[in-house]
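Chemist: Any chance you could fold what I've pasted below:
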Amino acid sequence: MSILKDDTTSPEKQRHAVEHWATGPAVDGRVVGWAEDLDVSGAMHPFKRPGLGPWFSERADDWDVLAVWKLDRLSRKAGHFAEVFEWCQKNGKAIVSVTEGIDMSTPMGKMFAQIIAAFAEGELDTIRARALSGSAARKAKGVWIGGVEPYGYHFDRQEDGGKKLVQDETYAELFREITTRLRGDWTAYKIAHDLNKRGVPTWRDHLRITKGKSRGGFLGRRTPFGPSS
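Modeler: Okay, the predicted model is just below:
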């Protein structure tokens, strides 16, 4: 499991470390397969990961030792780690962390592994808390958290790098026109037909145009808020 970032140890280096341990004279083993779950959250249970999961179910008879680069690559949740360890014990498997020198087939290795797993879970909780705190701070400042511009608004970039939503004067007025007509006797189809007839770009096309891109093509509104076809 790895979340790929600039400072992430590459999967190739991790694989090389595991292979060097497995084929070295101290072990004299062989690698029967690899499980690489790139950009998969450490909070996901190892049994459910697309790369690692099948090795516990479909291919459980193919291996004897689960060798990982570091224990936090296996799981950042102490509870999940304990379940994997229990499964390995019941099924005659061992877990080894090649860079931390932890062999969980030994009593000392089991103790260190449990301590490291607890710290890994604490680190995950800290990351989550920091992310939530950042989101809350941006909301308090009225800064847009993410996603495309909603109908009738555009982004106004702030000095600190954030973005606020500011009304688009043209489409804010158009939105008020649409809602007024809907409250009257205009149907959605009639409004869409009128906007197309007037050559008013859809909101998505308007965003393309303001960013210097070509329009998506024929207006093709199916509803007043529908995208271009």
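Chemist: C-alpha only now, for contacts and for neighbours.
Modeler: OK.
Chemist: Mind jotting down where the strands sit in this structure?
Modeler: With strands called from DSSP state E, the chain shows them at 65-68, 94-97, 102-103, 153-157, 163-167.
Chemist: in the last one, what counts as buried?
Modeler: By neighbour count with 16 or more other C-alpha atoms under 10 Å, strand 163-167 contains the buried residues Lys163, Lys164, Leu165.
Chemist: circling back: format the strands of the chain as a markdown table; extra columns: distance to Trp55.
Modeler: Listed next are those as a markdown table, based on distance: least, C-alpha to C-alpha, whole Å:
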| stretch | distance to Trp55 |
| --- | --- |
| strand 65-68 | 9 |
| strand 94-97 | 13 |
| strand 102-103 | 19 |
| strand 153-157 | 47 |
| strand 163-167 | 44 |
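Chemist: any idea which of these is most buried?
Modeler: strand 94-97 (a mean of 22; mean count of other C-alpha atoms under 10 Å).
Chemist: among the strands of the chain, which is nearest His80?
Modeler: strand 94-97 (13.9 Å; C-alpha to C-alpha).
Chemist: quick one on the thing from earlier: turn the buried residues of strand 163-167 into CSV, columns for distance to Gly134.
Modeler: Below are these laid out as CSV (distance: C-alpha to C-alpha, whole Å):
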residue, distance to Gly134
Lys163, 14
Lys164, 15
Leu165, 18
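Chemist: Between these, which sits nearest Ala131?
Modeler: Lys163 (17.2 Å).
Chemist: How many residues are close by the spatially closest residue to Phe81 that is not a sequence neighbour?
Modeler: In this structure, Phe81 finds its nearest non-sequential neighbour in Ser75, 5.9 Å apart by C-alpha to C-alpha, 6 or more residues apart in numbering. Number of residues near Ser75 (other C-alpha atoms under 10 Å) recorded here: 23.
Chemist: Here is the second sequence; please produce its structure so I can put it next to the first one:
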Amino acid sequence: MQRWADAFGDDHEITWYEDQFSGRTMDRPAWNRLISDAKRGKLSRIVVWRLDRLGRTANGLTALFDELPKLKVGLVSIKDGLDLETPAGRLMANVLASVAQYETEVRAERVRAGQLKAKRQGKTWGGSQPGRLLFLSSDQVETIQHLHLQGKPKAAIARACGVSRPTVYRILRQYDPS
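Modeler: From the prediction side, this is the model:
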């Protein structure tokens, strides 16, 4: 994305919109800011890496494809190689929106089938019992403290140490040097 902006930004102001939400919904904080800015005329073009980064529902994406030309906002998908300002680009965008929704639905079916199979085999998931106290090695405690002092996010610390976020918070409270 940065390379595209450097090559084609044409001295336009570039604003980055990044969400950490699922693309299965079009109601996401950064997305809402982007579409609001587009409606206020602050954007001339939206550039995405791939169309499925915008959303994974055909309805949401096709509504967007209809709305953007009315707002005089172009859409470029770098990886998909399309531009909504051309008839071929609009056709491909709608096809790719359908494919993105299809992939999401197939993935959901596989997850449901895997969960059903696991239930039939008596497997359970969902974490430990509430109130269960985990004992950590001194290395894990040191790593949690070290990563915290480096300013790492609690979720990243939890993943790195193989524990839950509440465990990270508990350790940081428990071993707080102050």
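Chemist: mean deviation of the lengthiest helix in structure 1 from structure 2?
Modeler: Scanning structure 1 for the helix with the most residues, using DSSP state H, yields helix 107-140. When structure 2 is overlaid, helix 107-140 of structure 1 sits 0.8 Å from its aligned residues on average, using mean C-alpha distance after the TM-score superposition for structure 1.
Chemist: For that helix, name the packing helices and strands.
Modeler: helix 71-74, helix 78-90, strand 102-103 (3 or more C-alpha pairs under 8 Å, 6 or more residues apart in numbering; DSSP states H and E).
Chemist: could you redo the last one with a cut-off of 6 Å?
Modeler: Judged by 3 or more C-alpha pairs under 6 Å, 6 or more residues apart in numbering; DSSP states H and E, helix 107-140 of structure 1 is in contact with helix 78-90.
Chemist: Superposed on structure 2, what's the mean shift for the helix it packs on?
Modeler: Mean deviation for helix 78-90 of structure 1: 1.1 Å (mean C-alpha distance after the TM-score superposition for structure 1).
Chemist: counterpart of that helix in structure 2, which residues?
Modeler: Per the alignment by TM-score structural alignment, helix 78-90 of structure 1 matches residues 58-70 in structure 2.
Chemist: from memory Lys77 of structure 1 sits against Glu123, does it?
Modeler: No. In this structure, Lys77 of structure 1 is not within contact of Glu123 by C-alpha atoms under 6 Å, at 9.7 Å.
Chemist: how far away is the residue nearest in space to the middle of structure 2 from Arg53 of structure 2?
Modeler: Centroid-nearest residue in structure 2, with C-alpha atoms, centre = their mean: Gln20, separated by 3.8 Å. Going from Gln20 of structure 2 to Arg53 of structure 2 by C-alpha to C-alpha, to the nearest Å gives 11 Å.
Chemist: Equivalent analysis for Leu64 of structure 2, please.
Modeler: 13 Å.
Chemist: for Glu18 of structure 2, same thing?
Modeler: 10 Å.
Chemist: What distance do you get for Arg128 of structure 1 to Gly42 of structure 1?
Modeler: On the measure of C-alpha to C-alpha, Arg128 of structure 1 and Gly42 of structure 1 end up 12 Å apart.
Chemist: Between these two, which is the more surrounded one?
Modeler: Between Arg128 of structure 1 and Gly42, counting by other C-alpha under 10 Å, Gly42 is the more crowded of the two (21 against 12).
Chemist: Show me what Met111 of structure 1 aligns to in structure 2.
Modeler: In structure 2, Met111 of structure 1 lands on Leu91 (TM-score structural alignment).
Chemist: quick one: contacts for Leu134 of structure 2?
Modeler: Contacts for Leu134 of structure 2 (C-alpha atoms under 6 Å, 6 or more residues apart in numbering) come out as none.
Chemist: same thing but at 8 Å, please
Modeler: Thr167 (C-alpha atoms under 8 Å, 6 or more residues apart in numbering).
Chemist: just Val166 of structure 1 next, same as before
Modeler: Contacts of Val166 of structure 1 by C-alpha under 8 Å, 6+ apart are Tyr153, His154, Phe155, Asp156.
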